[in-house]
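Q: sequence unknown, structure follows:
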């Protein structure tokens, strides 16, 4: 499965804690992240992460493009709802694309933990069926 990991500045430490705690699950999947988040995850865990641009420089849109092509299976996006983001329209578009393409999305630690446990139990295998239909 292909997983996108994104975290706003004030949530990056939460993402690092999450990645460390679930390293044994995340390591079984292809990981993608926006710029700094990806570096921090790699440094903290040693996991291999494909990095896009930072969110404000287009990283959210790059992940959104993969979602629109049905090439992303889950998004974990630790948002900071209390701080204005200059690229808020990109964030809204990313969330909308997850809804349009039925991509599981977590925007906080609690939901992310439910999704990651579901992933580990095989609850997201329906995404593999979609890939098979597309010939991937």
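A: Received the coordinates, thanks. Note that the structure is predicted; figures quoted are calculated from it, not measured.
Q: Only C-alpha atoms from now on, for both contacts and neighbour counts.
A: OK.
Q: Counting neighbours, what do you get for residue 68?
A: Residue 68 has 15 neighbours, counted by other CA atoms under 10 Å.
Q: OK, contacts around it?
A: With contacts defined as CA atoms under 8 Å, 6 or more residues apart in numbering, the neighbours of residue 68 are 97, 101.
Q: Okay, one more to line up with it:
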């Protein structure tokens, strides 16, 4: 599966810790991330990460991939104290339109990753076969 990661600056360490904790699950999947988040994930885990652009441009690139149904799962650790980026609206809208599960905090991210491990998201692969 194609799993995308984004994190606001003060959530990047939490993202790295999350990826360390779930490395055994993530290593079986294709990881995509905005540049600084992806670099941090790679350094912390050694996982191969497909890097997009930094910040808002990376979010736009990711939104386009989601719109084209090229992403299966989005994990976005957001800081509620950071002003909302208008690109996030499109990101989440494309997830809704394409039935792509997404998490915006560690609690929901853990639920999705554990579901991924159990095979609960295998229906995404079935959709691509049709």
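A: Alright, I've got the coordinates. What you see is a predicted model; the values in this text were computed from it and never measured.
Q: quick one: buried residues of stretch 10-19 of the first structure?
A: Buried residues in stretch 10-19 of the first structure, counted by 16 or more other CA atoms under 10 Å: 11-16, 18-19.
Q: do stretch 54-71 of the second structure as well
A: By neighbour count on 16+ other CA under 10 Å, the buried set for stretch 54-71 of the second structure is 54-55, 58-64, 66-67, 69-71.
Q: what do you get for stretch 23-36 of the second structure?
A: Residues of stretch 23-36 of the second structure classed as buried: 23, 26, 30-36 (neighbour count, 16+ other CA under 10 Å).
Q: to the chain's geometric centre, what's the distance from it?
A: The chain centre lies 8 Å from the centre of stretch 23-36 of the second structure; the measure is CA atoms, centre = their mean, to the nearest Å.
Q: cool, stretch 115-129 of the first structure as well?
A: Distance, centroid of stretch 115-129 of the first structure to centroid of chain: 14 Å (CA atoms, centre = their mean).
Q: Find me the equivalent region of that stretch in the second structure.
A: Counting by TM-score structural alignment, stretch 115-129 of the first structure pairs with residues 112-126 of the second structure.
Q: hmm, who's touching the matching stretch?
A: Stretch 112-126 of the second structure has contacts (CA under 8 Å, 6+ apart) with 1, 22, 25, 72, 101-103.
Q: Among the buried residues of stretch 54-71 of the second structure, which one lies nearest to residue 97 of the second structure?
A: If you rank the buried residues of stretch 54-71 of the second structure by distance to residue 97 of the second structure using CA to CA, residue 67 comes first, at 8.1 Å.
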